[in-house]
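Asker: 3D model of this:
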Amino acid sequence: MTAVETTAATTGHRTVTGRLWWRPDRAGTPIVLALVLIVGSLVFGDSFASGRNLGNIALDSSYLLLIATGMTFVVLSGGIDLSVGSLLALSGVLTAYGAQWGTLTAVLLPLAVCGVIGLVNGLLIGTAGIAPFIVTLASLLFARGLAFAVADEGNKVHLIPADLALTRLGQARWLGLSAPVWFALVVFAAAVVVLNRTRFGQSTFAVGDNLEAAGLMGLPTARVRVLVYVVSALLTGIAGVLVAAQTQSGLPTIGEGRELEAIAAVVIGGTLLTGGAGSLAGTLAGVLLLKVIQNLINQVGTLTSYYQQVVSGTFLIVVVLIQSRLTRRRMR
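Answerer: You can find the predicted model right below:
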């Protein structure tokens, strides 16, 4: 028996959370999502259920799905990453800035910078033992400040030429869906395999479930905690590249509040904030639910942004209550 398998047997979580794609107590989000889709189709008709509108929802969801996928790894390990919103903006700005030297630089520059910031986050948390909240809050401020610095304090918007390969790729459509949607789905599928079928994924669950026990079992706990923040930063960097390619620009103001949105998607998808239990399937459902709700609110058109937040918050509470009910029923 390997160290990971031993930890699974000891903690009692890993054998349930890592192997199974689906669990009954995580059905709350998909149930609410299905109900919302049905109600939206009945109330708003083609304005909501049209292929064009659903395609817009898919495009908007693709960016959040990339960020939330990385956040799932972090939360499963028992951490939190508040820097992703600022990293999204920084990645977009660096993409547009690097576009003057071609597509390769426009892609590699933001990914390299985001990867380094994620590595620093991971080292401070996994090796130095500093609280994730403090480290990633500092990174949030650093990345946002750097984004504004590259954009000349927000006074200069770097534009990406329309004839650049990156722009054509970011704005392409395949089988009726925008290219970023396909990129997000491919990355998501790869993440599912990594989380459920690799030693790193198994260790992520074990570390989040019980850090001390995982260490005693010989798992590389520090390395796992470093890697999850690198994964989170890189996936956010990819999202930033795609946003910049889609809009042909890099704005330092984008991404505000995206960290909370990503955390919300992960949590309402059934992943415990304490770590050790959850799934990427739930995260996908959480992302779609958030974006469908936002789209329905926009369909109404008469609600101010403040009331939109009230409605969104109410839906989140409903989902959490349903999941809590299902969890208690399963434990009986």
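Asker: contacts and neighbour counts: CA atoms only from here.
Answerer: Fine.
Asker: So which other helices or strands are in contact with the helix or strand harbouring V266?
Answerer: Assignment of secondary structure by DSSP states H and E places V266 within helix 258-268. Using 3 or more CA pairs under 8 Å, 6 or more residues apart in numbering; DSSP states H and E as the contact criterion, the secondary-structure elements in contact with helix 258-268 are helix 51-76, helix 84-98, helix 280-300, helix 305-331.
Asker: ranges for the strands of the stretch 151-300 of the chain?
Answerer: 158-159, 173-174, 177-178, 249-250 (DSSP state E, counting those that start in this stretch).
Asker: who are the neighbours in contact with the most centrally placed residue in the chain?
Answerer: With distances taken as CA atoms, centre = their mean, A68 lies nearest the centre of the chain, 1.2 Å away. Residues counted as contacts of A68 (CA atoms under 8 Å, 6 or more residues apart in numbering) are 262-263, 265-266, 283, 287.
Asker: Make TSV out of these and add neighbour count and distance to F44.
Answerer: Rendered in TSV, the data for the contacts of A68 read as follows (neighbours: other CA atoms under 10 Å; distance: CA to CA, whole Å):
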residue	neighbour count	distance to F44
A262	27	27
I263	25	29
A265	31	25
V266	32	28
T283	27	26
V287	30	21
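Asker: Next, format these as TSV and append distance to A8.
Answerer: TSV is the format used below for the contacts of A68 (distance: CA to CA, whole Å):
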residue	distance to A8
A262	27
I263	25
A265	26
V266	22
T283	22
V287	28
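Asker: Looking at the residues you listed, spot the one nearest G40.
Answerer: Checking those against G40 by CA to CA gives V287 as the nearest, at 16.9 Å.
Asker: That closest one against A265, yeah?
Answerer: Yes. Applying CA atoms under 8 Å as the test, V287 and A265 come out as touching, 5.1 Å apart.
Asker: and among the strands of the stretch 151-300 of the chain, the most buried is which?
Answerer: Taking mean count of other CA atoms under 10 Å as the contact definition, the stretch among the strands of the stretch 151-300 of the chain with the greatest mean neighbour count is strand 249-250, which reaches a mean of 26.
Asker: chain center to that strand: distance?
Answerer: Its chain's C-alpha centre lies 21 Å from the corresponding centre of strand 249-250 when counted by CA atoms, centre = their mean, to the nearest Å.
Asker: Equivalent analysis for stretch 75-83, please.
Answerer: The chain centroid and the centroid of stretch 75-83 are separated by 11 Å, computed with CA atoms, centre = their mean.
Asker: contact partners of the host helix or strand of S47?
Answerer: Taking DSSP H and E as the criterion, the element that holds S47 is helix 46-49. Judged by CA under 8 Å, 6+ apart, the contacts made with helix 46-49 from elsewhere in the structure are 40-41, 53-54, 296, 299.
Asker: Now for the closest residue to L290 other than its chain neighbours: which residues touch it?
Answerer: Leaving aside its chain neighbours, L290 sits nearest to A265 (7.0 Å; criterion: CA to CA, 6 or more residues apart in numbering). For A265, the set of contacting residues under the criterion of CA under 8 Å, 6+ apart consists of 68, 283-287, 290.
Asker: another one to check against the first:
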Amino acid sequence: MGRLDTARLVRAIGRYGVLLALVVLILFGWLRYENFLGSYNVLSVLRYNSMFALVALGMCFVIITGGIDLSVGSTAALGSVVAALLSPYGVLPGLLGGLAAGFAVGAINAFVIIRLNILPFIATLATMLAASGCALLLANNQSVSVSYESGFTELGQGDFLGFPIPAWIGLVAYLAGSLVLNLTAFGRTVLAVGGNEDATRLMGLPTTRVKAAVYILSGALAGLAGVILAAQFGAGQPIEGVGWELFAIASVVVGGTLLTGGVGSVGSTLAGVLLLGLIFNILNFENGLGWISLSAYWQSVIRGALLLVVVAIQARLVARSDDVHA
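Answerer: Prediction:
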């Protein structure tokens, strides 16, 4: 095998490994559990994980640029509270309110990172704390019930053509995200910034605008996830969203996006979300069989272990690819 063929194989393993793992997991669940692929379970998984899919999509764009956004969980919580407070006025005000809250947090992140030259880790850590505090203040430190009369809950609990509305929203978002990343100048600039920001700037590409846009996009998508959270559970949740940023990062990295930036895939990120979601779904089935009894806290343990393993494998693949190109 020549150097070029080896390099292609390394990239293929990194990008399509998550798809293979997802197929294996689906086959395992289908063979082991009754009704695993039944419509109720499949639609429930899609409905619930649509929130995480939206947050992971925004995180994908941020990480591709070489950044990080730790504020997405708190932003989703803030978006859910704002949406719940506005839900008595109708579906549109609730939806736009949650989106606006996420947009505002994303814009603050962009300003602090780009204009004040603060590291993304520190900047988004600060906005994570601020957004969480704002959510608690607006909600009076309690859940905020949504209006059922306005039809707002249809955004989270309703179906369209037999498919959950949150899943439709996630599907449209991922199709748009894939088209943007792969077929537009903006997407190419996102990849270029992650590969080498200084070289991208010297080429005359709009690095500043692109970096600002990805953080605003991440915030807006987190706000939209918060809208779905409020609509799906019937209440704005100011203390929800804890650990969502880790789920999003894990999904993106498991999907083959490099934490160092410059390489990433929207489709593989979605596969990463589904993979993690199905792992937790399988844990629930196992608890139901009675062979094991694992609490919800094991989800965090598994998520952390999986992230560590994938990052270690990713580092080995990158090192091997560098050796191939040397």
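Asker: Quick one: the contacts of A265 of structure 1 as JSON lines, columns for distance to I130 of structure 1 too.
Answerer: Formatted as JSON lines, these follow (distance: CA to CA, whole Å):
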{"residue": "A68", "distance to I130 of structure 1": "23"}
{"residue": "T283", "distance to I130 of structure 1": "27"}
{"residue": "L284", "distance to I130 of structure 1": "30"}
{"residue": "A285", "distance to I130 of structure 1": "32"}
{"residue": "G286", "distance to I130 of structure 1": "29"}
{"residue": "V287", "distance to I130 of structure 1": "29"}
{"residue": "L290", "distance to I130 of structure 1": "31"}
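Asker: What's the separation between the aligned residue in structure 2 for Q299 of structure 1 and A212 of structure 2?
Answerer: The equivalent of Q299 of structure 1 in structure 2 is F285 (alignment by TM-score structural alignment). Separation of F285 of structure 2 from A212 of structure 2 (CA to CA, to the nearest Å) stands at 42 Å.
Asker: Compare those two and say which is more crowded by neighbours.
Answerer: The residue with more neighbours, out of F285 of structure 2 and A212 and counting by other CA atoms under 10 Å, is A212; that gives 21 against 18.
Asker: per the alignment, that one corresponds to what in structure 1?
Answerer: Structural alignment places A212 of structure 2 opposite V226 in structure 1 (criterion: TM-score structural alignment).
Asker: hang on, that match packs against L123?
Answerer: Yes. Using CA under 8 Å as the test, V226 of structure 1 is close enough to L123 to be in contact (5.6 Å).
Asker: Show the buried residues in the contacts of helix 46-49 of structure 1.
Answerer: Among those, those buried by neighbour count (16 or more other CA atoms under 10 Å) are 40-41, 54, 296.
Asker: before we move on, the earlier item: return the closest of the contacts of helix 46-49 of structure 1 with respect to L137 of structure 1.
Answerer: Proximity of these to L137 of structure 1, judged by CA to CA, is greatest for L296, which lies at 31.8 Å.
Asker: residue contacts, that closest one?
Answerer: Taking CA under 8 Å, 6+ apart as the contact definition, L296 of structure 1 lies against 40, 48.
Asker: still on that earlier bit, would you check the span in structure 2 matched by the helix holding V266 of structure 1?
Answerer: Against structure 2, helix 258-268 of structure 1 falls on residues 244-254 (TM-score structural alignment).
Asker: how big is the offset of the matching stretch relative to structure 1?
Answerer: With the two structures superposed, stretch 244-254 of structure 2 lies on average 0.4 Å from its match in structure 1, counting by mean CA distance after the TM-score superposition for structure 1.
Asker: how far is that stretch from where the chain is centred?
Answerer: With CA atoms, centre = their mean as the basis, the distance from the averaged C-alpha position of stretch 244-254 of structure 2 to the chain average is 6 Å.
Asker: Stretch 14-30 of structure 2 now?
Answerer: Distance, stretch centre to chain centre, for stretch 14-30 of structure 2: 19 Å (CA atoms, centre = their mean).
Asker: What does A104 of structure 2 correspond to in structure 1?
Answerer: When the two structures are superposed using TM-score structural alignment, A104 of structure 2 falls opposite V116 in structure 1.
Asker: For that match, which non-adjacent residue is spatially closest?
Answerer: Spatial nearest neighbour of V116 of structure 1, excluding adjacent residues (CA to CA, 6+ apart): V230 at 7.7 Å.
Asker: which ones are touching the one you found?
Answerer: Residues counted as contacts of V230 of structure 1 (CA under 8 Å, 6+ apart) are 115-119, 121-122.
Asker: which residue packs closest to the counterpart of G282 of structure 1 in structure 2, ignoring adjacent ones?
Answerer: G282 of structure 1 maps onto S268 in structure 2, with residues paired by TM-score structural alignment. Beyond its immediate neighbours in the sequence, the residue positioned closest to S268 of structure 2 (CA to CA, 6+ apart) is G255, lying 4.5 Å away.
Asker: before we move on, the earlier item: can you list the contacts of V230 of structure 1 in TSV and add neighbour count and secondary structure?
Answerer: Below are the contacts of V230 of structure 1 laid out as TSV (neighbours: other CA atoms under 10 Å; DSSP: H, G, I helix; E, B strand; the rest coil):
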residue	neighbour count	secondary structure
G115	21	helix
V116	15	helix
I117	22	helix
G118	26	helix
L119	22	helix
N121	29	helix
G122	28	helix
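Asker: can you put those in CSV and add distance to L159 of structure 1?
Answerer: Conversion of these to CSV gives the following (distance: CA to CA, whole Å):
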residue, distance to L159 of structure 1
G115, 23
V116, 24
I117, 24
G118, 26
L119, 29
N121, 30
G122, 32
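Asker: how close does the match of Q299 of structure 1 get to L22 of structure 2?
Answerer: The spacing between F285 of structure 2 and L22 of structure 2, counted by CA to CA, is 17 Å.
Asker: One more: F36 of structure 2?
Answerer: Noted for F36 of structure 2: a distance of 14 Å to L22 of structure 2, by CA to CA.
Asker: can you check V273 of structure 2 too?
Answerer: When CA to CA is the yardstick, V273 of structure 2 and L22 of structure 2 sit 10 Å from each other.
Asker: check the fit of stretch 91-102 of structure 2 onto structure 1 and give the mean distance.
Answerer: After superposition onto structure 1, stretch 91-102 of structure 2 lies on average 2.0 Å away from the residues it aligns with, using mean CA distance after the TM-score superposition for structure 1.
Asker: surely the residue nearest to S268 of structure 2 meets L274?
Answerer: No. Contact between G255 of structure 2 and L274 fails when scored by CA under 8 Å: they sit 10.2 Å apart.
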